[in-house]
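J.: Need the 3D shape of this:
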Amino acid sequence: MDFRDDVKLDPSQVEDAGGYSGGGGGGGFPGGMIIGGGGIVSLIALVLVFVLNNMGGGAEPAQRRPPSNLSDQCQTGKDADQSERCRVVGVVNSIQDYWKQEISGYRPSKTVLYSGRLRTSCGTASSAVGPFYCPGDQRVYLDLSFFEQLHSQLGAKGGPFAQAYVIAHEYGHHVQDLLGALGSGASSVPIELQADCYAGVWAHNAVKTGFYDKPFTAPEISEALDAAAAVGDDRIQQRTTGRIDPESFTHGSSEQRVNAFQRGYENGRPDDCGLAELR
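T.: Here you go, the predicted structure:
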């Protein structure tokens, strides 16, 4: 997943809010935050109890992490290949460049990087809910520690393209917000699967945005498929409760999520990601 060395990045699309590291974790959903409906839509709207247990206990007191100056650090594709935060900038730039070409009047959405907890228009965010999109302020929120949790706690292989899939999924929710799908009354599973499909559509077309040297390779796409499977409701329920209850699914099974991403990636057309086809 190599960026073109000379491509110019637009770091204004990503804000580093800083935050707290160390013993700042806590159990339960963040206060005031709503999952679905008029609140957040997330890659994985579930409290990761086993993750939070590992974060708590005898942890050191939380320490403030100052914001990073992305404007100075993230200027070209070469920077994106060398820094995780700059890679996020490059991925966000490519995703929004693609959707700007597809949607008339597309309004950019800023990604906010944070650690620990952060107040948003959808309530107080924490790493307990994973990456999410907030329709209230039309922003994507991302605690970078989730990528380590995706690998170490959810069993995904991880990797740069797994990260890109996560970000592209959340921008899929922004597209839904702009097109009215979030207010359509559709249930959460097809909404989440459509966001996965939109992520695949971007992956199919990403090289056309000019940010990458070449199309993504099969091993890179495999990272996304593996991540999609890892955040399936069935896999998470099995890990957290030891049983699977399809009636309580909110995001779709591992198979559904993989199939949705593949549908978008293979066809490369947003129109093939209809809610009716993804139920």
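J.: From now on I want contacts and neighbour counts done on CA atoms only, so please keep to that.
T.: Fine.
J.: for the chain, what spans make up the strands?
T.: 14-21, 41-42, 63-65, 111-115, 117-120, 123-126, 132-134, 139-143 (DSSP state E).
J.: Which of those has the highest mean neighbour count?
T.: Highest mean neighbour count of the strands of the chain: strand 132-134, a mean of 27 (counted as mean count of other Cα atoms under 10 Å).
J.: can you pull the contacts of Lys157?
T.: Residues near Lys157 by Cα atoms under 8 Å, 6 or more residues apart in numbering: His151, Glu223, Asp226, Ala227.
J.: 6 Å instead?
T.: The contact partners of Lys157, by Cα atoms under 6 Å, 6 or more residues apart in numbering, come to His151.
J.: how far away is it from Leu182?
T.: 30 Å (Cα to Cα, to the nearest Å).
J.: quick one: which of the strands of the chain is nearest Tyr265?
T.: Closest approach to Tyr265 among the strands of the chain (Cα to Cα): strand 41-42, 20.4 Å.
J.: Contacts for the closest one, please.
T.: Contacting residues not belonging to strand 41-42 are listed as Pro131, Phe132, Tyr133 [Cα under 6 Å, 6+ apart].
J.: could you redo the last one with a cut-off of 8 Å?
T.: So strand 41-42 is contacted by Ile35, Val129, Gly130, Pro131, Phe132, Tyr133, Cys134, Glu170, His173, Glu192 (Cα under 8 Å, 6+ apart).
J.: Please provide the structure for the following sequence as well, for comparison with the first:
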Amino acid sequence: MTFNEGADLDTSQVRSGGSSRGGVLVGGGAGSIILVVIGLLLGVNPFDQGGGGPFDTSQVQQAGASEVDFSQCKTGADANRDVTCRIIGTVNSVQDYWRDALPADANRQYRDAYTVIYSGQTQSPCGTASNAVGPFYCPTDEQIYIDAAFFDELTSRFGADDGALAQMYVVAHEYGHHVQNILGVLQYAQQDRQGPTSGAVRVELMADCLAGVWAHHAATTQDEDGTTLIQPLTRSDIESALSAAAAVGDDRIQKSATGSVDPESWTHGSAEQRQRWFTTGYESGDLNACDTLSARTL
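T.: Reported below is the predicted structural model:
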């Protein structure tokens, strides 16, 4: 996937988190395999307190920590060469799409969500953000948290390719959770948290599908001046996204971490399921095709 070089990036949609290598993960030790496996699946923060937590919402940046610099992110050309700028361009594109796609009524109209781009660690109302947890959406403050260095892990450790759409899929998936929050369905992940047909798996597969819906329309999204942000997707782009979806399947991560697969502990779905639901969203381009909560077969 390629950004149009003359498109403008809107950095007002992102915030900078602190850079720190210290601190303790909330809810478990940093050495826990289970913690790392759950965190790197991509999704709602596993430490989410369901509407409240031990951190004040003002604690996005850790005291004394340096900020991530966005000054180099001005145009689509910057997004093509720099991963932080690519995150910003993806945020711009995803939000431009969902502003128009969601019904404009009082209960379901889209509202923008900031992405906090940090380095190392930062605090969120849902817990400590770090690469031991991975990218996540925190419903308490309606923000996405992501360290650009995660994409190196996604490729080197989990086997996704290093294509742009593999990275952009991650961002679009997290915004899928924000859409779910607006629609009132995100809560199902907390009511039924594990198992191959659990509410958690259904919510995560829906977010994959919503990422696919955005991908279908990505080449129609525009910057504030009406310049198209993204060039039409190629088959290679889609294969890149599918490689990321497969890399974070429960079965693949469990097999890599423990040598075995236990569907009863799944929280996000298998590699095949994640690919299939992304493809469903991409091929249909329709929010209504993503109703995993009612689907008899996942």
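J.: do you know which of the strands of the first structure lies nearest Cys197 of the first structure?
T.: Closest to Cys197 of the first structure of those is strand 41-42 (Cα to Cα; 14.5 Å).
J.: Trace Gly155 of the first structure over to the second structure, please.
T.: Aligning on TM-score structural alignment places Gly155 of the first structure opposite Gly159 in the second structure.
J.: Now distance to Ser188 of the first structure too, for the strands of the first structure, in JSON lines please.
T.: Output for these, formatted as JSON lines (distance: least, Cα to Cα, whole Å):
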{"stretch": "strand 14-21", "distance to Ser188 of the first structure": "27"}
{"stretch": "strand 41-42", "distance to Ser188 of the first structure": "9"}
{"stretch": "strand 63-65", "distance to Ser188 of the first structure": "34"}
{"stretch": "strand 111-115", "distance to Ser188 of the first structure": "22"}
{"stretch": "strand 117-120", "distance to Ser188 of the first structure": "21"}
{"stretch": "strand 123-126", "distance to Ser188 of the first structure": "19"}
{"stretch": "strand 132-134", "distance to Ser188 of the first structure": "14"}
{"stretch": "strand 139-143", "distance to Ser188 of the first structure": "18"}
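J.: now the helices: where do they sit in the stretch 151-298 of the second structure?
T.: Ranges of helices within the stretch 151-298 of the second structure are 164-183, 188-191, 199-217, 235-247, 250-258, 271-284, based on DSSP state H, counting those that start in this stretch.
J.: sorry, back to before: figure out which of the strands of the first structure is closest to Gly252 of the first structure.
T.: It's strand 41-42; of the strands of the first structure, that one is closest to Gly252 of the first structure (Cα to Cα) at 12.4 Å.
J.: From Phe136 of the second structure, how far out is the aligned residue in the second structure for Gly123 of the first structure?
T.: Per TM-score structural alignment, the equivalent position to Gly123 of the first structure in the second structure is Gly127. Note on Gly127 of the second structure: its distance to Phe136 of the second structure, by Cα to Cα, is 11 Å.
J.: and for those two, which residues touch both?
T.: Asn45.
J.: still on that earlier bit, identify the residue nearest the match of Gly155 of the first structure in space, chain neighbours excluded?
T.: If you skip the residues right next to it in sequence, Gly159 of the second structure has Ala247 as its closest partner in space, 5.8 Å away by Cα to Cα, 6 or more residues apart in numbering.
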